[in-house]
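S.K.: sequence plus the predicted model coming up.
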Amino acid sequence: MFTGTLEFDVVLPADSRSLKAKRGYVRPVVAALRRLEVSVAEVDQLDLHGRAAIGVAAVASTAKHVGEVLDACERLVAGRPELELLSVRRRLHSSDDE
């Protein structure tokens, strides 16, 4: 069994001056990622209006499949014109890891 995680650090548009406005940008991204059958949540910078950290996790029987799913997630977030993607942290774990 293999698990993979991504953590996206994104900058939101300048008009995101409230937590309500922030949710308006983050929710559609989270919903789109969930359609890729991954677990996803806003994981950090919860009180900052202009930034968001979005975490994604996937599980599969092969490392190749996990990598393909994570690649699709990364393309989806990078392709969102309303977001500026600052960084992506990717990790892959095997059930054999200690």
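M.R.: Nice, I can see it. Small disclaimer: the values here were computed from a predicted structure and weren't measured. Numbers count the residues shown, from 1 in each chain.
S.K.: drop to CA atoms for contacts and neighbour counts, all remaining ones
M.R.: Fine.
S.K.: what residues of stretch 60-67 count as buried?
M.R.: Buried residues in stretch 60-67, counting neighbours by 16 or more other Cα atoms under 10 Å, are found at 63, 65-67.
S.K.: neighbours around T5, how many?
M.R.: By other Cα atoms under 10 Å, the residues close to T5 number 21.
S.K.: what does the host helix or strand of A21 rub up against?
M.R.: Element membership for A21 (DSSP states H and E) is helix 19-34. Under the criterion Cα atoms under 8 Å, 6 or more residues apart in numbering, residues 12, 15-16, 40-42, 47-50, 52, 54, 73, 76-77, 82 lie in contact with helix 19-34.
S.K.: this protein: strands as residue ranges?
M.R.: Secondary structure of the chain, counting by DSSP state E: strands at 2-11, 39-44, 51-60, 84-94.
S.K.: can I get those in a markdown table with distance to A32?
M.R.: Shown next, in a markdown table, are the strands of the chain (distance: least, Cα to Cα, whole Å):
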| stretch | distance to A32 |
| --- | --- |
| strand 2-11 | 14 |
| strand 39-44 | 10 |
| strand 51-60 | 12 |
| strand 84-94 | 16 |
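S.K.: this is the comparison structure:
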Amino acid sequence: MWIGWVELDVLMGDVHTLKEKRALVRPLVADLRRTFTVSAAETGSLDLYRRAGIGVGLVAGDSQHVIDVLDKVEDFVSRRPELDLLSARRGLASSDD
């Protein structure tokens, strides 16, 4: 079994309140869950209205599948015009570790 995750640090464009931030982050998290069948949540920078940390994780039987999905998730977020992807940190572990 392989477990993979990516922590995304994103900067939002024209956002001035936490309410406006939530209006961007919630649909993004829902899109990630629906499109890629992964677990996703806002995990960082909760009090900052222009920054968000988004965590995405998945479990699969094949490490290459995990890597492919995480590549697609990162690309999906980087293509959103209302966001700038500042960084992406990844992890990959086997149940045998």
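M.R.: In hand now; what should we look at? Because the structure is predicted, anything quoted here is derived from the model rather than measured.
S.K.: ok, back up a step: from the contacts of helix 19-34 of the first structure, pick the one nearest L92 of the first structure.
M.R.: Closest approach to L92 of the first structure among the contacts of helix 19-34 of the first structure (Cα to Cα): C73, at 14.4 Å.
S.K.: neighbours of the closest one, how many?
M.R.: Burial of C73 of the first structure is recorded as 21 neighbouring residues (other Cα under 10 Å).
S.K.: not counting sequence-adjacent ones, nearest residue to it?
M.R.: Spatial nearest neighbour of C73 of the first structure, excluding adjacent residues (Cα to Cα, 6 or more residues apart in numbering): L33 at 6.3 Å.
S.K.: give me the neighbour count for the one you found.
M.R.: Counted with other Cα under 10 Å, L33 of the first structure comes out at 20.
S.K.: how close does it get to G55 of the first structure?
M.R.: Counting by Cα to Cα, to the nearest Å, the gap from L33 of the first structure to G55 of the first structure is 10 Å.
S.K.: can you list residues touching both of the two?
M.R.: Common neighbours of L33 of the first structure and G55, using Cα under 8 Å, 6+ apart, are V40.
S.K.: how close does D47 of the second structure sit to K21 of the second structure?
M.R.: Distance from D47 of the second structure to K21 of the second structure, by Cα to Cα: 10 Å.
S.K.: likewise W2 of the second structure?
M.R.: Distance of W2 of the second structure to K21 of the second structure, given as Cα to Cα: 33 Å.
S.K.: can you check A52 of the second structure too?
M.R.: Taken as Cα to Cα, the span from A52 of the second structure to K21 of the second structure is 8 Å.
S.K.: anything in contact with each of the two?
M.R.: Common contacts of A52 of the second structure and K21 (Cα under 8 Å, 6+ apart): M12.
S.K.: quick one, what contacts G50 of the first structure?
M.R.: Residues near G50 of the first structure by Cα under 8 Å, 6+ apart: 11-14, 16-17, 22.
S.K.: just the buried residues of these.
M.R.: 11-13, 16, 22.
S.K.: quick one on the thing from earlier: buried ones in the helix holding A21 of the first structure, by neighbour count?
M.R.: Buried residues in helix 19-34 of the first structure (16+ other Cα under 10 Å): 22-23, 25-26, 29-30, 33.
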